[in-house]
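*Asks:* got a structure for you, letters missing:
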């Protein structure tokens, strides 16, 4: 008996009328006048956007602006929740504002397939976009122009692994990018790529070993610093290390650049060719730390304490444009800090000896940026703001008086008897305050922060917000992104959402599927159980050789606490939602504690690590083996195999899978369906199986995604599988 696929792909026109709700892979042009990214509205697959960025200084009169004012037109700015939000058409011509960012979708030719998430982009100084598309083991290079469906083919390279880097200052007719490729020979091959279509990529170098990273040491695009993998000693007596080397593109030669200590990992992470300022990341000091130095100076690298934060990963995202005569020690560097679900933004000057945190709104930054006279630009998203480009006026944010931090409430992490509403919530969690979150900070951010291109809901309302909280896990606190305000625990319907990966995490960023659930009135707890990334190495490696071990313990502890408290109030237990690895984990939890689960909805699940290894492609097999997915957790509870446990499943079940899933084969879900039928479960009564025709692993972001979002939200609210 076979399933009848639900035809979603092809049922919707490829239109760009709907605004982009997801954006990934941002890249800025060399001069900062343009940017590019992959975008999706959920109604026509992924496509390329080119952004035009105003490079003039930002001038905006905010003296009379108030929070939460209404927009005056389709392209007007508005201040919402402490953000200055520019409309999709840019700044209001009558507002006196400059410094805007305007996204333009690159139209697709009729019948053309959507872009793949694996496509790489390079934003060119004239607004065009260089696209690298993977086809098997070949990469096709094309150049797209805004407002045209035509594309210029500029070459094809047959390499399993290929990545692009923009040249820092390409001239007319000159190459615009460097392509670095690797294959089974363990060598790095390098090509120069032109954008005019008149010549194939020109190979300029080939050297032994694998390389990553990439920082330009000059504005002319000749000297490129790379992270070079140095193999360990024969016999495994020493581990491989990473050292920075410099590739001279004119001669094709490679020379050492950073070698701080034997066995240390030394990477160049940023450089300013004008002043000579460099930033490095090295574990030579005994721990992985950021340091700085000056090119050409006979001074040792310095590793200041202010750049070493044990609970935050700092990365340079941009260096302020150098001014004539300004020494390297006076250059300012913007650093993004990541820990858990959110990001922070700070500015550091070597001579100051301190890191100055900027009062930006809570959310997630994109890890890349560009600093020009118009301001510091970075991708930004939050649960109630789809990704756009933020423009930050650093001096404005630093000019105001110091602000007091919100006090951190000291609340017990274990559950206590509920009294309903916010009082009950206060005994369950510790609220994690966002940095500088007082109203004064929001007003100050509004005068030096602007977000462009972030789509508003089509109904004219507002997206649902979320916040980070700490919940009690089986072995300690764990963070979650929670939709539903202060009364989420006592909401009529509560969903515990489990992320994929397993090396991944929920972030304080816009998620269309969770947003749709919140729109249906569901409270959502998107939890980062052990094994999630962003909380340190030990937390992330908790699942090594233990899939469905510590993470399942955390989920079961949460379900026991939450569902028990809800039962005392006469409310139904929590429901489960999971994607990919999170779907596997949700099924394990629903089978392990059936009385604590109201409903279970899973997308692209697999049944066990060994079953996934047997059916997946080479890349997923390698990942499964590297993470120890075939090992049985050493906790005495036996194998984590959904097929062996699904006889315990009693909650209504919804299974969604794309029939062209390239990561988790659809056969995993088909096998589960067959087993449920064999055990006597009735399809459409006890469970529903939906196979999305033509969809891959990112089925919730591909064609027809809004239909699936609606299906999932409706099922989790009503429990009716039809």
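*Replies:* That came through, no problem. From a predicted model like this one, the values you see are computed outputs, not experimental measurements. Residues are numbered from 1 along each chain as shown.
*Asks:* from here on, contacts and neighbour counts on C-alpha atoms
*Replies:* Noted.
*Asks:* what is the burial count for residue 198?
*Replies:* 12 (other CA atoms under 10 Å).
*Asks:* can you tell me the element it falls in?
*Replies:* Assigned by DSSP states H and E, residue 198 belongs to no helix or strand.
*Asks:* I'd say residue 392 and residue 376 touch.
*Replies:* Yes - using CA atoms under 8 Å, residue 392 is in contact with residue 376, at 4.9 Å.
*Asks:* what about those two, which has more around it?
*Replies:* Remark: of residue 392 and residue 376, residue 392 carries more neighbours, 25 against 20, as counted by other CA under 10 Å.
*Asks:* ok, for residue 101, nearest residue in space, not its chain neighbours?
*Replies:* Nearest non-adjacent residue to residue 101, counting by CA to CA, 6 or more residues apart in numbering: residue 53, 4.5 Å away.
*Asks:* use this one as the comparison:
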């Protein structure tokens, strides 16, 4: 499984947006905006063949730098453009020497709509519009009648992580009024029914960063261990075991961001490999970690890495897309070295992290301080 790489707003409060290079949930296709200067166009990458290759999808007019693109599992690319007070949606696809375009419709909105990460079903695409008091979820591709609003969630939401392989359960990080941020699960087949997902303490900001449906592994950002400072931790969806915040995921003066989880480890969350983007003053590099690791294995990123993008194979190979002048479409393969386990400090959750049930639910448990 790979989640769409997300670039959060600098203050952590604005709506998250997909990065400029986005990979389908099955890892077969990717898409980005590329080009020189103002001559931008959508580009589709095919990743599941013997060799990766890119197909340009230019139209008669260049694309706006703010256009958003999202690949679908059939190889078409969804593009979202702003035209005055309307957001328009189309599907792009190669047809002979030209680019075909299928218009899907538009949404009248003064606010921005942000495309959510690719749906696990590969055929639907969703967008999120964040207002001051509510967040709207729109089905913008895959519906029968063009874009349609499918849910309205109370509060201002960010993030967007899929919890299953059908595209039904979506996790959002929600703030109600001036309260803390809490991850909630939204059931798109029940009119956007919302259930609690994460609550480590009542006052902590608890965000869901990544989830793997096969193993139930969750990557969590929370300031419960250190109020005012977000730390990276892990838990298991559906488990009553405490969320863990390993010290090895908090190196000094380094920002650690998870961007992909190894699929296929059914009910084996501690065996899942996690890809980490590690940023410091010296630059960015790759970390590869499992919950039983003493520390992440750290390796240099390939030249031209499309930062924050990558996909695991079930066998444990991390595939990183890159583009250079010499290789405009390339994928580097990295394998995780084995490492001995090390215990990690824990924080008891106030509410179990629910899994493998729809709608998700959870029950209260005593709140304890970080150990």
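*Replies:* Great, that's in hand. Here the structure is a predicted model, which is why all the values come from computation and not from measurement.
*Asks:* aligned partner of the residue nearest to residue 101 of the first structure in the second structure?
*Replies:* Correspondence of residue 53 of the first structure to the second structure, assessed by TM-score structural alignment: residue 47.
*Asks:* returning to what we had before: from residue 131 of the first structure, how far off is the residue nearest to residue 101 of the first structure?
*Replies:* Relative to residue 131 of the first structure, residue 53 of the first structure is positioned 20 Å away (CA to CA, to the nearest Å).
*Asks:* likewise for residue 259 of the first structure?
*Replies:* Using CA to CA, one gets 35 Å for the distance from residue 259 of the first structure to residue 131 of the first structure.
*Asks:* the two - which one has more neighbours?
*Replies:* residue 131 (23 against 17).
*Asks:* the more buried one sits in which helix or strand?
*Replies:* strand 129-135.
*Asks:* start and end residues in the second structure for that strand, please.
*Replies:* Going by TM-score structural alignment: strand 129-135 of the first structure matches residues 77-83.
*Asks:* and if you look at stretch 218-226 of the first structure?
*Replies:* The aligned range for stretch 218-226 of the first structure in the second structure is 164-172, by TM-score structural alignment.
*Asks:* quick one: distance of that stretch to the chain centre.
*Replies:* How far stretch 164-172 of the second structure lies from its chain's middle: 12 Å, per CA atoms, centre = their mean, to the nearest Å.
*Asks:* ok, now stretch 199-210 of the second structure?
*Replies:* 17 Å.
*Asks:* can you check stretch 168-178 of the second structure too?
*Replies:* Counting by CA atoms, centre = their mean, stretch 168-178 of the second structure is centred 14 Å from the centre of its parent chain.
*Asks:* in that stretch, what counts as buried?
*Replies:* Going by neighbour count (16 or more other CA atoms under 10 Å), the buried part of stretch 168-178 of the second structure is 168, 169, 170, 171, 172, 173, 174, 175.
*Asks:* would you map the strands across the stretch 301-450 of the first structure?
*Replies:* 313-319, 333-339, 342-348, 355-357, 364-365, 370-372, 375-382, 385-392, 430-431, 449-452 (DSSP state E, counting those that start in this stretch).
*Asks:* corresponding residues in the second structure for the second one?
*Replies:* Residue correspondence for strand 333-339 of the first structure in the second structure, counting by TM-score structural alignment: residues 274-280.
*Asks:* quick one: that stretch to the first structure mean distance?
*Replies:* Mean deviation of stretch 274-280 of the second structure from its aligned counterpart in the first structure after superposition (mean CA distance after the TM-score superposition for the first structure): 1.0 Å.
*Asks:* what residues of that stretch count as buried?
*Replies:* The neighbour-count criterion (16+ other CA under 10 Å) identifies 274, 275, 276, 277, 278 as the buried residues of stretch 274-280 of the second structure.
*Asks:* stretch 112-129 of the first structure now?
*Replies:* For stretch 112-129 of the first structure, burial by neighbour count (16+ other CA under 10 Å) applies to 114-115, 117, 119-125, 127-129.
*Asks:* let me know the closest of these to residue 148 of the first structure.
*Replies:* residue 128 (10.4 Å; CA to CA).
*Asks:* tell me the contacts of the residue nearest to the closest one when sequence neighbours are not counted?
*Replies:* In this structure, residue 128 of the first structure finds its nearest non-sequential neighbour in residue 145, 4.8 Å apart by CA to CA, 6+ apart. If you count contacts by CA atoms under 8 Å, 6 or more residues apart in numbering, residue 145 of the first structure has them with 106, 127, 128, 129, 151.
*Asks:* of all pairs in those, which one is the farthest apart?
*Replies:* Among the contacts of residue 145 of the first structure, 127 and 151 lie farthest apart (CA to CA), at 13.6 Å.
*Asks:* so where do the helices sit in the stretch 601-722 of the first structure?
*Replies:* 609-615, 618-626, 642-645, 667-678, 705-718 (DSSP state H, counting those that start in this stretch).
*Asks:* now do the longest one: which range of the second structure does it align onto?
*Replies:* By that I understand helix 705-718 of the first structure. Using TM-score structural alignment, helix 705-718 of the first structure finds no match anywhere in the second structure.
*Asks:* now do the third one
*Replies:* Per TM-score structural alignment, helix 642-645 of the first structure has no counterpart in the second structure.
*Asks:* list the buried ones in that helix?
*Replies:* Buried residues in helix 642-645 of the first structure, counted by 16+ other CA under 10 Å: residue 642.
*Asks:* over to the second one?
*Replies:* Within helix 618-626 of the first structure, the residues scored as buried using 16+ other CA under 10 Å are 620, 621, 624, 625.
*Asks:* which strands and helices sit next to that helix?
*Replies:* If contacts are counted by 3 or more CA pairs under 8 Å, 6 or more residues apart in numbering; DSSP states H and E, helix 618-626 of the first structure sits against helix 609-615.
*Asks:* average separation of the match of strand 129-135 of the first structure from the aligned part of the first structure, please.
*Replies:* Averaged over the aligned pairs, stretch 77-83 of the second structure sits 0.7 Å from the first structure after superposition, using mean CA distance after the TM-score superposition for the first structure.
*Asks:* between the buried residues of helix 618-626 of the first structure, which is closest to residue 692 of the first structure?
*Replies:* The closest of these, once distances to residue 692 of the first structure are taken by CA to CA, is residue 620, at 21.2 Å.
*Asks:* start and end of stretch 115-134 of the second structure, how far apart?
*Replies:* 17 Å.
*Asks:* repeat that for stretch 87-103 of the second structure.
*Replies:* 12 Å.
*Asks:* which elements pack onto the strand holding residue 131 of the first structure?
*Replies:* Contact here means 3+ CA pairs under 8 Å, 6+ apart; on that basis strand 129-135 of the first structure packs against strand 120-123, strand 138-144.
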